[in-house]
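>>> Just a sequence and a predicted model for now, questions to come.
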Amino acid sequence: MSPVVWVAALFLVGIGVIVLEVFVPSGGVLGFVSVAAIIAAIATAFLELGVGAGTAMIALSVVVVPVILGLAFRWFPETPLGRRVLPAPPEAADVVPDAPRRRRARDLVGQRGRTASDLLPWGTVEVGSESLDGVSEGGPIDAGSEIIVVAAQGAAVVVRPAPVAAAPKRGVEPMAEPEKPAAPEAPRLSPTLENFTFESFEPPDA
């Protein structure tokens, strides 16, 4: 295969994987693959096509990669994944300080509820009879999890997983002390010895 084809293929793979990383977050794995592919394309251009081709590939990467990333982030909010991860744009009534929705969100602080959808970190939560947008204070929260509202953010609420109530400890009854065995009775003397007196040893009258 021609070196030009290798360089073009590696560069296109790198650009494609960069776009895929934007739409399918992988924790940086796809980003690493894309950078490796672009570096391989530049190295192949230097080794097989000369310094001029390698320099041209560097310049092309510097120009094309930011443009592709900008377009990908521009389209990302319109995708199904983008709508799940990013919050919906606020309505005009939601940005007014005393709007009813903002007051409602502030009134729910401290109350418990459940997640109606996965929070990644945005989603929908249900608190009492209210259904509104919610955002996780920390990591993702699965749908159906019990949550507690910790703050209001515009017309949405900031939530965290509700602490699990500890089960009450059952009292431990004290163990009864074992009964001590009764001390054995001293053996009784025979009737003859019980009636014995020292008068028997008195000498007879002279």
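Yep, that arrived. Numbering: from 1, shown residues only.
>>> contacts and neighbour counts: CA atoms only from here.
Fine.
>>> For this protein, give the helix that spans the most residues.
Determined from DSSP state H, the single longest helix within the chain is helix 51-75.
>>> after that one comes which helix or strand?
For helix 51-75, the succeeding helix or strand toward the C-terminus, using DSSP states H and E, is helix 80-85.
>>> rewinding a little: name the residues of the longest helix of the chain that come out as buried.
Going by neighbour count (16 or more other C-alpha atoms under 10 Å), the buried part of helix 51-75 is 53-54, 57-58, 61, 69, 72.
>>> alright, now check it against this:
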Amino acid sequence: MNLLDPIGWAIVLLVVGCGFLILEVFIPSGGLLSFFAFVALVASMIVAFNRNLTTGLSFMAIALLAVPLAVGVAFMLWPKTPMGKAILGELPSEEETRPDDPRRSLVGRVGVAQSLMLPSGAILIDGKLIDAVSQGIAIDPGQPVVVVEVKANRVMVRPAGAAETQAAAFESDDVLSRPIEEFGFDSLEDPLA
């Protein structure tokens, strides 16, 4: 009574060998599981070669593809396991790996173009002159701009809208640029006149 033909046994032994290789990645056995994987893979090829030469060569080619694939999948999954997390620690987020750049705090701030920006030029924010690049729009000197993003060594700007310009003037530390209503004074016109 034969449960499997030789090709069936060769497939089972190949799968068992790849399974032992995956287990070797997850369970430190000092090479014992790798030895069993090697024995199962060699036995799979011997059984396939006993059938005929073509089957044996095809199983050898399948093993040459399946073994690295199984090991690669195991190493991709390993950092997500409890043991992998304990050894490697938590992976840092993108924010943690990004270098500190003080210019990142400029995003959303309003400044004034100091030179003609075609597309690069200089802008003035908080009394500091900064090299910037417009988003493909020519910006005239004296025109308000908004910092859109800071990426690598580039500060990207676009022309500021009227609401953004007023909000920036309101938030400014310059007392003379604030509207008089902010200070709570009534109109300075003579009430008796």
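Cool, got the structure. Just so you know, these numbers come straight off a predicted model, no measurement behind them.
>>> TM-score for the pair, please.
The TM-score (TM-score structural alignment, normalised by the length of the second structure) is 0.46; 97 aligned residues with a C-alpha RMSD of 2.1 Å.
>>> Go ahead and name everything in contact with the longest helix of the first structure.
15, 18-19, 22-23, 38, 41-46 (C-alpha atoms under 8 Å, 6 or more residues apart in numbering).
>>> Taking those together, which two end up most distant?
Pairwise distances among the contacts of helix 51-75 of the first structure were taken by C-alpha to C-alpha; the largest, 31.6 Å, belongs to Phe23 and Phe46.
>>> Distance of the nearest residue to Ala168 of the second structure once chain neighbours are set aside relative to Val148 of the second structure?
Nearest non-adjacent residue to Ala168 of the second structure, counting by C-alpha to C-alpha, 6 or more residues apart in numbering: Val110, 6.0 Å away. Distance from Val110 of the second structure to Val148 of the second structure, counting by C-alpha to C-alpha, to the nearest Å: 10 Å.
>>> same check, this time on Met83 of the second structure
Distance from Met83 of the second structure to Val148 of the second structure, counting by C-alpha to C-alpha: 42 Å.
>>> Next: Ile62 of the second structure.
Applying C-alpha to C-alpha to Ile62 of the second structure and Val148 of the second structure gives a distance of 53 Å.
>>> who has more neighbours, those two?
Just comparing Ile62 of the second structure and Val148: by other C-alpha atoms under 10 Å the higher neighbour count belongs to Val148, 18 against 13.
>>> Helices along the first structure, start to end?
3-23, 29-44, 51-75, 80-85, 100-107, 191-194.
>>> try the second structure
6-26, 32-51, 53-77, 82-88, 94-97, 162-171.
>>> Redo the ones you listed as CSV? Include distance to Met156 of the second structure.
As requested, these are arranged in CSV below (distance: least, C-alpha to C-alpha, whole Å):
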stretch, distance to Met156 of the second structure
helix 6-26, 47
helix 32-51, 55
helix 53-77, 37
helix 82-88, 37
helix 94-97, 19
helix 162-171, 16
